[in-house]
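Q: I'll drop the sequence and a predicted model, then ask my questions.
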Amino acid sequence: MNRKEFLRNGMLGGAALTLFSGRALSNEPEHLEPFDAMAPFNMKFSPDFDIFNQGDGASFEEQLEWGYDSGFRAWESTWLSRSTVSEQKEIKRVMDRLGMDFGQFVGTMSFKEVTFAGKDKAIRERVLREVRESVEIAKRMDTKYIHNVLGVADPKLPWDFQMANAIELLKQVAEIYEPHGLVMVMETMNHKINHPGMFLHEIPQAYAMAKAVQSPSVKILFDVYHVQIQEGNLIPTMDYAWDEIGYIQIGDTPGRNEPGTGEINFKNVLQHIQDKGYRGFVGLEHGISGNGEEGDKAALKAYREVDPK
């Protein structure tokens, strides 16, 4: 199953899936046919590999070059840790050549286990091992954002105990990341459509945990798609949690596609983010509603229309 199918089925929550196995960077790529070269976006929009139809069958290098030609100056790759070290270095080499910045990747993730909310020693030790491994990947890619998923809730354990367990483990993660200037971002995932069992599912919950940890290395990933479904009230919710938000991702709802395909007023939301002074990554955590080149053109046009001034 490819990344687009994962997004459509809601199997990955806020994490954008890219499968590196079986995909190699081409030394001499057959360059994708670009659209007319476009000016850079004002906002730091950050696609993932294989979001756009142009990515189907294309090498990572071709996709990055196409993205640059289309106006993107940033990129993220959720499953970067599943690539080889040589692939990671090559992706970074291409991005350096193009002058693009790298955003988030996943350090630890489970959609089946009680990782942060529980007390299983072996599971928690594995989480911390994966967190330590993510430090070297972040250095290799010259990024400070690592997306760690907090796992599922334990229905047999009182909620306050789960919160205490999660805060304790988050503090240990912070101790690993702080010396390196790295930031773990944790994403709330909606219970209503995509992920009814996930432990972290509301912004106030994430905010309370970030405040309890009190570390610059533990922040919130605010995924507009999930927040709209779970809570709504996007701008006031964002404003209240603003000091603990470290990363933003977007996708319209219903459908989880590009802006303009659903109910969210992205022109207002993104302008509000820009006006508040945010100049960080805005991950494109969604699919493309149209097919082929025309679908990509329509999505790029939609982004031009909501790009803040």
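A: On my side now, so go ahead.
Q: switch to C-alpha atoms for all contacts and neighbour counts from now on
A: Fine.
Q: Hmm, Gln274 is touching Pro308, no?
A: Yes. Contact between Gln274 and Pro308 holds when scored by Cα atoms under 8 Å: they sit 6.6 Å apart.
Q: Would you mind grabbing the residues shared as contacts by these two?
A: Met43 (Cα atoms under 8 Å, 6 or more residues apart in numbering).
Q: Run through the residues that contact Glu258.
A: Contacts were defined as Cα under 8 Å, 6+ apart; by that measure Glu258 touches 251-252, 284, 286-289, 299, 302-303.
Q: Could I get these in TSV, plus columns for secondary structure, neighbour count and distance to Leu157?
A: Putting those into TSV (DSSP: H, G, I helix; E, B strand; the rest coil; neighbours: other Cα atoms under 10 Å; distance: Cα to Cα, whole Å) gives the following:
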residue	secondary structure	neighbour count	distance to Leu157
Gly251	coil	27	33
Asp252	coil	24	34
Leu284	strand	22	35
His286	coil	28	33
Gly287	coil	24	36
Ile288	coil	23	40
Ser289	coil	17	41
Ala299	helix	22	44
Ala302	helix	17	45
Tyr303	helix	19	44
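Q: another structure for you, compare them:
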Amino acid sequence: MERRKFIRNIGLSGALTGFGGVVSVKGSSLFRNQNDSIKGTTFNLNYAPHFGMFKNHAKDLEDQLQFMYDQGFRSLEDNGLMKRPKEDQKRIAHKMTKLGMAMGVFVIDGGGNWKTSLTTGKKEFREAFVNECKKAVEVARLVNAKWMTVVPGFFERKLSMGIQTANVIEALRRGAEVLEPHGLTMVLEPLSDTPELFLRHADQTYMICKAVNSPSCKILYDIYHMQKNEGHLISNMEACWSEIAYIQIGDNPGRKEPGTGEINYENIFKYIHEKGYKGILGMEHGNMHPGKDGELALIEAYRQADPLL
């Protein structure tokens, strides 16, 4: 049976019925047996889970990191890292260093808070964003991070698109001036959450990155959002590839793991691998099924979609 259909059929048939760590599929203990046999084997692409994704297997932050590592994941994504107490940041950094794991993106709130929009050109918003960039430098240094997510904010109806775009470019240039000396990169994320958001398309983000003209301002290509907003995923990624520095994952509809929606992740991962992408792919989605069985099914979904070498 085709691998994608196999994963999908598991979800549609309600086959995740095991409650002792065993998932029953037509009488077999598929996920437990496969998971045990490949435990610790790294994936061919560098997928990054987030805290809470495997909460039924581990509760403490360090234990969750250990579980991720044991399943073959070599990176972590933590959007809310800047809001964590400094002691937690240190604990995370220490455990990741010990395991040899890399940190994916975290969110710069000064630009990511949709209530404060860089489109307006208002000095107070621009300065707040620059100050958050300065704080992000300290957090990045502590956890050895390289990328941070930025969302410019809401569309400003009182201003033309050209003026809004110029305002965003100016603010991002200021932010890049803070990050560039440290070798850090803010990644701009076009989103689909609401049509009122300013940044929604890959080509729009590509144009802004070209205008900012800094290695510290690139694209975060979230496959879930881009499928919703524009589709043609591979061709659009190809057109914008030179400015893409980070990728996020989520199937559509539902924003769950690969194989649970309409996106052909096997083809997309194959394309990304053939492009020679060595960066992180953030697993910014939920789990299709609850409990330990659902978490094991999620891991198996990535094993099935991961490109062969």
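A: Great, that's in hand. Worth saying up front: this structure is predicted, and the values here are computed from it rather than measured.
Q: Identify, from the contacts of Glu258 of structure 1, the entry nearest to Ser217 of structure 1.
A: Closest approach between the contacts of Glu258 of structure 1 and Ser217 of structure 1, by Cα to Cα: Leu284, at 22.9 Å.
Q: Look up how far Lys112 of structure 1 lies from the closest one.
A: Leu284 of structure 1 sits 25 Å away from Lys112 of structure 1, taking Cα to Cα, to the nearest Å as the criterion.
Q: Once you drop chain neighbours, what's closest to Gln71 of structure 1?
A: Wrong residue type there; residue 71 of structure 1 is Gly, not Gln. Using Cα to Cα, 6 or more residues apart in numbering and skipping residues adjacent in sequence, the residue nearest Gly71 of structure 1 is Pro40, 4.1 Å away.
Q: quick one: contacts for the closest residue to Thr237 of structure 1 other than its chain neighbours?
A: The spatially closest residue to Thr237 of structure 1, leaving aside those adjacent along the chain, is Ile203, at 7.5 Å (Cα to Cα, 6+ apart). For Ile203 of structure 1, the residues meeting the contact criterion (Cα under 8 Å, 6+ apart) are 188, 222, 227, 237, 241.
Q: what separates the helix or strand where the second one lies from the chain centre, distance-wise?
A: With elements delineated by DSSP states H and E, Phe222 of structure 1 resides in strand 218-223, which encompasses its position. The gap between where strand 218-223 of structure 1 is centred and where its chain is centred comes out at 9 Å by Cα atoms, centre = their mean, to the nearest Å.
Q: which of the contacts of Ile203 of structure 1 are buried?
A: For the contacts of Ile203 of structure 1, burial is judged from neighbour counts taken by 16 or more other Cα atoms under 10 Å, and it is met by 188, 222, 227, 237, 241.
Q: thinking the last one is in contact with Gln205, fair?
A: No. With contact defined as Cα under 8 Å, Ala241 of structure 1 does not count as touching Gln205 (10.3 Å).
Q: For Ser215 of structure 1, which residues are in contact?
A: By Cα under 8 Å, 6+ apart, the contact list for Ser215 of structure 1 reads 171, 174, 178.
Q: can you pull out the helices in structure 2?
A: When secondary structure is read from DSSP state H, structure 2 shows helices at 3-13, 30-37, 61-70, 86-99, 109-112, 123-143, 161-179, 202-212, 223-229, 233-240, 265-274, 291-305.
Q: returning to that earlier point: which residue in structure 2 lines up with the residue nearest to Thr237 of structure 1?
A: Alignment of Ile203 of structure 1 against structure 2 is given by TM-score structural alignment, with Ala202 as its counterpart.
Q: From His232 of structure 2, how far off is that match?
A: As defined by Cα to Cα, Ala202 of structure 2 lies at a distance of 11 Å from His232 of structure 2.
Q: that older thread, out of the helices of structure 2, flag the one nearest Met186 of structure 2.
A: For the helices of structure 2, distance to Met186 of structure 2 was read as Cα to Cα. The smallest value, 7.6 Å, belongs to helix 161-179.
Q: Return the set of buried residues in that closest one.
A: Under the neighbour-count criterion of 16+ other Cα under 10 Å, helix 161-179 of structure 2 has 164-176, 178-179 buried.
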